[in-house]
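S.K.: Dropping a prediction and its sequence here:
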Amino acid sequence: MRQNLAARLGVWSAHHRRTAVLGWLVFVVLATVLGGAFGTVTASDEEMGVGDSGRAAEILKEAGIDEPAGELVMVSARTPGGWREAAADLSKALTATGDVRGLQAPLPSEDGRDALLRFAVKGPSDEAADRVQPVLDAVAAAGEKGAAHGIAVHQFGDASSEKHLSDLLADDLRKAEFTAVPLALGILLIAFGAVVAALLPVGLALTACVAAFGLLSLASHQLHLFETTYSVMFLMGLAVGVDYCLFYLRRERDERAAGRDAGTALRIAAATSGRAVLVSGLTVMVAMAGMFLSGLLLFKGFAVATILVVCVAMAGSVTVLPALLAGLGDRVDAGRLPFLNRRPKKGTRRGGGIAGTLLRPVLARPKVFAVGATVLLLALAAPALGMKTEQLGLEKQFGSDAPLSVSYKKITEKFPGGPSPALVVVTADDIDARPVRDALTALTRRAGDGAELTVHRAADVAEIAVPLPGDGTDAEARKALGELRDETVPAAFRGVAAEARVGGDLASSEDFGDQLARGIVPVFAFIAAVTFLLMLLSFRSVVIAATSIVLNLLSVGAAYGVMTAVFQHGWGAELIGSEKAGAIENWMPLFVLVVLFGLSMDYHVFVVSRIREARDRGLDNRAAIREGITRTAGAVTGAAVIMVAVFAVFGTLSMQDMQQMGVGLGVAVLLDATVVRMVLLPSVMALLGERNWHTPRALSWLPKVAHGEESPPAAPAGRHPAGAHAPH
């Protein structure tokens, strides 16, 4: 029988294991060294922008105008004017750092108890976060000194918040690495009961992540990245890398336990689980490619990162893993742990006892269980009908008790709109032309107190900073921004030969959300179409392809509902150390949709391939379902537990968006591996009967794909099947 690609790769690697292993190590080292040598390029704020605000940022960048990284420090006292001495000392300390410019005289609050120091960090704005530490130290020292006299000091600004975010992301990634890896290893030790067998998937997943990190650094020179991209890559790489190796290794061990010799067991594992890994990996990568249609640089970076790490993990699973298994032989069970899932005796198969017990009533009453599972998933998805999305502000992102959130809240309460004004950017052929000048003056006047006009005559560009009411991000601020964009600015420049765009933090957030809303439809359509086609090509069944889409949508809907309930409404948020945010991070729904569509195919392809394999051997539909589910139950359960554990780690990190991502993905994978794969999939397939495998006459041209491996029967102990040779 002609071997499929996965089988050929596995057999070649087993017979050339030294070349395969050394080649993998050279690839990992080379990718890491090159990535480190070239470094990573992160995206600037201008590149991340879209819409009107993005155009405003582009105008300033093209004109060579670099907005300084502004900082605000509020000094508060118990009595009016009690801040004067502390503010004067702090001003001297800030000047002494040599890293500030444009330090203005203290601006008192209305009640006289507070004063605001305004300044900018010297140097280019994109380097301000690296230069702000002396300023932070000076402010911290002033706060410690003033605490004894009832003086409180709060700081917030572009540089300080960016540094805080970068440091927090770095700490969270380290926490994820040092927590997720031991968790995965511990779960694999329980699953395999042997140290070497547990180390293989973790080792390959980690080396795949390391190599992908290097490749992503190289790719960042063409497609600049957002700070969270590496966290997403590690999350996906560890989960997928371990899963792929687990599927492969479990099949090889099962075949050895059934009496196959080493060569035959490895060949069967390569032809079956290896093929499922290739199909699943390809599906995940194509699904991730759908993020390119979002029109957002953030998602393009996520797409590149996940495609790279899945591709590397997939390649390692079908090449270096069989090479290592061939080299280790029975030593793969070295370091056995007593009482932990000992390897079955030869001549037996893992029977999926618990899975078989659970599956019996499902197949006996498929209609009842199909309806019950669907109702459960729809009930979990119900809260998503009221989902609200927004770009979460600092208080929601870091928590209301975080120092940066407290500072932001206190400053905006005393000095509304200060940290994040709207910015009207105007460009004209002649910025000093009378009509343009009159329009700028009229707009500044209409914007009210606090509006500041800056004209860059050399570049024919003008800026008007317009303070927004409220805290600069709430409903009041959004209403004011809408009036500025839709009424004030168009009225001021009607009939004037100038281009006026409204930017700023809030405008950028609104434009980002609008682009997401426009992008989710083409992204979903692409993913659904491609997934359908890949499943159709793999199984030659319209029914299997269609049910794949429906089951994935139910998993995604349930994940949306749980995320909404926990983070928007606050139901049980305190259990994971979070709090009610009142909304979901605006990029999260699209990201979760894409990732879950990809990850769900891991289990779906693996399980349905095993069912089809049994069907091709002549079993009837229900018998094939029973064998496919029970034979894959152990691998699916182990893989799901690892994925849920890894995602749960992200659910405990500091930032709200990381928590939402971890909880959403973790819940979805848990439901997908239990309710969907163990109940809904077999019950629906049982109800559909032979229609599962029917290929319409119009699609008879589709290529026939073998889902199993023609292999001789298991040999009695002490004998080898004819023609079988152990890898050498």
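M.R.: Received, thanks. What you are looking at is a predicted structure, and each value in this text was computed from that prediction instead of being measured. Numbers count the residues shown, from 1 in each chain.
S.K.: use CA for all of it now, contacts and neighbours both
M.R.: Will do.
S.K.: what about L392, which SS state?
M.R.: coil (DSSP: H, G, I helix; E, B strand; the rest coil).
S.K.: Can you tell me the SS state at V502?
M.R.: Following three-state DSSP, the label given to V502 is strand.
S.K.: Not counting sequence-adjacent ones, nearest residue to it?
M.R.: V424 (4.4 Å; Cα to Cα, 6 or more residues apart in numbering).
S.K.: ok, structure two:
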Amino acid sequence: MSTYLFRLSRFSFRRRRLVLALWLLAAVGAILLGQLSGGKTNDNFTIPGTESQHVSDLLVKKVPALSGAQTQVVFAAPVGSNISAEPYKSGVEAALANLKKVPQVVSVSDPYTAHAVSPDGRVALGQVQYSVAAAQVKDASLDDVKTAVKPAQQAGVQVEYSGSVYPGWRLVPSEAPELIGLVIAFVILVITFGALVTAGLPILTAIIGVVITLMGVTAVAAVVDIASASTTVAIMLGLSCGIDYGLFILSRHRNNLLNGLSVEDSAALAAGTAGSSVVFAALTVIIALCGLSVVGIPFLTVMGLSAAAAVLMAMLIALTLLPAMLGFAGHKVTKFIDTPLRRGHHEQVATIGATAPQRTFGARWARFVVRFRVPMLIAGVAFLVVLAIPYWSMQLGLPSGSSKPTSDTSRKAYDLTTASFGAGFNGPLLVVADGISGSADTQQILDRLEKVPGVDTASVAVQTPQTVVFRLIPKTGPNDPATADLVHGIRNQRAAVEGSTGATVLVGGTTASNIDVSSKLNSALPVFLVVVVGLAFILLTFAFRTILVPIKSIIGFLLSVLAALGAQVAIFQWGWGRHIFGITPSETISFLPILMLAIIFGLSSDYEVFVVSRIKEEFSKSDDARGAVESGTGLAARVVTAAALIMFSIFVAFMFTNDPTIKAIGFSFATGVLLDAFVVRLTLVPAVMAIIRSKLWYHPQWFAKYVPDPDIEGNRLQETFHPVPEAAPAPPTA
């Protein structure tokens, strides 16, 4: 592999103008395609094969009036006032009349006639029913909804919204997190390399890859439902992996230059050696992300494929565009920044790292870990186990109004509804009786539903000759475990509810759909773990030609991901970070654990490949297992540290948003990366390898005979390729 990558990078270096033009053309084409497509992301979570999805499909066929999206409009009179008194009632009725005229709206319920006024008389709930699903509700229609309720607001009524779609429901992307992350990444790279050009190249190439991916995802969103979080995850991984992959190759390139190689030979050799590690690292991430498709939930599959596309783009750019850019940069990558107080400091550090790596801080840390390998192993494992303790009390759920910021309209609607009606009114269930024969059977099922433990009220929402839809209000909120128990209880006792009516009773609605998503994700987790870890195990075994390295990598990954999830539970679910991060304690997002397993496993394999490949490279030179651990870890420590800090910074930057889902994702990813890079890969891995020593590289003879060697370290390349150092410049003549 190293030989092919060497040739590819040399071609890109020599034809750098053509390579740059092709990538810029791809970026411009992607931008035009994304803008002209008109694609938009949404938060529609479909779950084929579940009962709630069956209910949704049944409503489309038999009760189309309830098959579209809904907005719940909460009208609240001032504290101490009655919403049925004047002028509040007149304002609400005028707003309801206007809502009926909004495009795509098929019906609007009147809270005064539908008995939807709270017992304290302060709050009234109106239901706006659309003719289309949430993804098809136009922004213009939602803007008209805001305009329609102005008479109520002018009368002094507070108006808030919730439901499957409402004004402001779509996540509006903010460029602030990306800009913050890029600025921090640039600062880290300047500190690491001490050169502006070297710091800017990985960021520039990563941005080009992210633009192409993001615009491509936007174009696909015109024909496929893509969750809003998909673009965020794709940007996170596209930027972080793009910068990291460029960093690994660029670091090797600059060391080659400082050791006297020509620019062309240095760039080609860097891509042939470090590039092999980039390929295997990227493939591991891509496998993990594509493995999300085994879960069988479309929005998660699309999220994984979008992120995988971003990582693939980052890999291709690192192997082609970066060598081309190195051709344009020439020796500028070694042009160091001088400061008045520490003139020549960066050049001195870089020269030491290239010519005497044993004197670097990373080498000193590696020697420390190897010397105290047993205590460091015990301490590192104990630290991760303690952090993982909160994981065992994790509760899964999808975001609801209760988890939104207090300034969000859905959070205000949730709080007003809870205070005046009860938490269950925020998550009504739809119970569909299909094949019903008459009003007597309808009443029989209604009576049985009212007697189910956990039900506050039950009423008939829509009745047709053969299908009746009941609206069931639980006593508990939509994310309360008791509500999930209620849904499962009705389904488990379906025969008792149906009685002698001959009807088929099904439980659906948004709340039941969210419960089904969480349940399906939870049950798919073991399957996903086996598939992804199994494929990655095969890939890493092929790369390093030993089974002990992938086993060690997988165990370390499990420790770091459990610790990161434990920290997430403590901060976001237990509420330890409510004042620090401005959050409301709520359930762990149901798709976060499986997303964490995919992404952190892929990224941890990145660091595993970069660290272990350097150790193996040193071992192949010296045949000294323990010395190879010291020198290999020392060589990899500086660049892995910079890469991890960059990835950490980009993930943390996404916490500076108002969306609690993105905050939780950013925190979890950042914590997982930090723990895996510094605790596992730069501490536990060298400690274990120093204990096992040369036995770690054992493989049976048949393996060596039948399985090809990918030469991830580039040994064969360095044996066959003998670069000629650049001649020193001639001294000036007198």
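M.R.: Thanks, I have it. Note that the coordinates shown come from a computational prediction; the quantities given were computed from them, not determined experimentally.
S.K.: on that earlier part again, and for the residue nearest to V502 of structure 1, the neighbour number?
M.R.: Around V424 of structure 1 there are 24 other residues, counting by other Cα atoms under 10 Å.
S.K.: What's the match for it in structure 2?
M.R.: By TM-score structural alignment, V424 of structure 1 lines up with V431 in structure 2.
S.K.: got a list of what the residue nearest to V502 of structure 1 touches?
M.R.: Under the criterion of Cα atoms under 8 Å, 6 or more residues apart in numbering, the contact list for V424 of structure 1 reads A56, E463, I464, A465, V466, A500, R501, V502, G503.
S.K.: ok, now with 7 Å
M.R.: E463, I464, A465, A500, R501, V502, G503 (Cα atoms under 7 Å, 6 or more residues apart in numbering).
S.K.: Among those, give me the pair with the biggest separation.
M.R.: Looking at these by Cα to Cα, the two members farthest from one another are A465 and A500, with 13.0 Å of separation.
S.K.: Return the members of the contacts of V424 of structure 1 classed as buried.
M.R.: Applying 16 or more other Cα atoms under 10 Å to the contacts of V424 of structure 1, the neighbour count classes E463, I464, A465, A500, R501, V502, G503 as buried.
S.K.: and which of those is nearest to L22 of structure 1?
M.R.: G503 (52.6 Å).
S.K.: how near is the closest one to F512 of structure 1?
M.R.: Here G503 of structure 1 is placed at a distance of 12 Å from F512 of structure 1 (Cα to Cα, to the nearest Å).
S.K.: Quickly list what's touching both of these two.
M.R.: For the pair G503 of structure 1 and F512, no residue contacts each of them under the criterion Cα under 7 Å, 6+ apart.
S.K.: Where does the most centrally placed residue in structure 1 sit: helix, strand or coil?
M.R.: Most central residue of structure 1, judged by C-alpha distance to the mean C-alpha position with Cα atoms, centre = their mean, is V232 at 4.1 Å. Three-state secondary structure (criterion: three-state DSSP) places V232 of structure 1 in helix.
S.K.: before we move on, what about L116 of structure 1?
M.R.: Under three-state DSSP, L116 of structure 1 falls in the strand class.
S.K.: Grab the nearest non-local neighbour of it.
M.R.: If the residues on either side of it in the chain are set aside, L116 of structure 1 comes closest to M74, at 4.5 Å by Cα to Cα, 6+ apart.
S.K.: and the gap between the nearest residue to L533 of structure 1 once chain neighbours are set aside and M291 of structure 1?
M.R.: For L533 of structure 1, the nearest residue in space outside its immediate sequence neighbours is A545; the separation is 7.4 Å by Cα to Cα, 6+ apart. Summarising the geometry, the distance separating A545 of structure 1 from M291 of structure 1, computed by Cα to Cα, is 21 Å.
S.K.: tell me which residues in stretch 176-186 of structure 2 are buried?
M.R.: Quick answer for stretch 176-186 of structure 2 (16+ other Cα under 10 Å): P177, E178, I180, G181, L182, V183, I184, A185, F186.
S.K.: What's the average distance for that stretch when superposed on structure 1?
M.R.: For stretch 176-186 of structure 2, the mean distance to aligned residues of structure 1 following superposition is 2.2 Å (mean Cα distance after the TM-score superposition for structure 1).
S.K.: what does that stretch contact?
M.R.: Defining contact as Cα under 7 Å, 6+ apart, one finds that stretch 176-186 of structure 2 is touched by A199, G200, I646, S649, I650, A653, F654, F656.
S.K.: The same query, at a cut-off of 6 Å, please.
M.R.: Applying Cα atoms under 6 Å, 6 or more residues apart in numbering, the set of residues contacting stretch 176-186 of structure 2 from outside is A199, I646, S649, I650, A653, F654.
S.K.: swap in stretch 101-120 of structure 2?
M.R.: V123, A124, L125, G126, Q127, V128, Q129, Y130, S131, S141, S420, F421.
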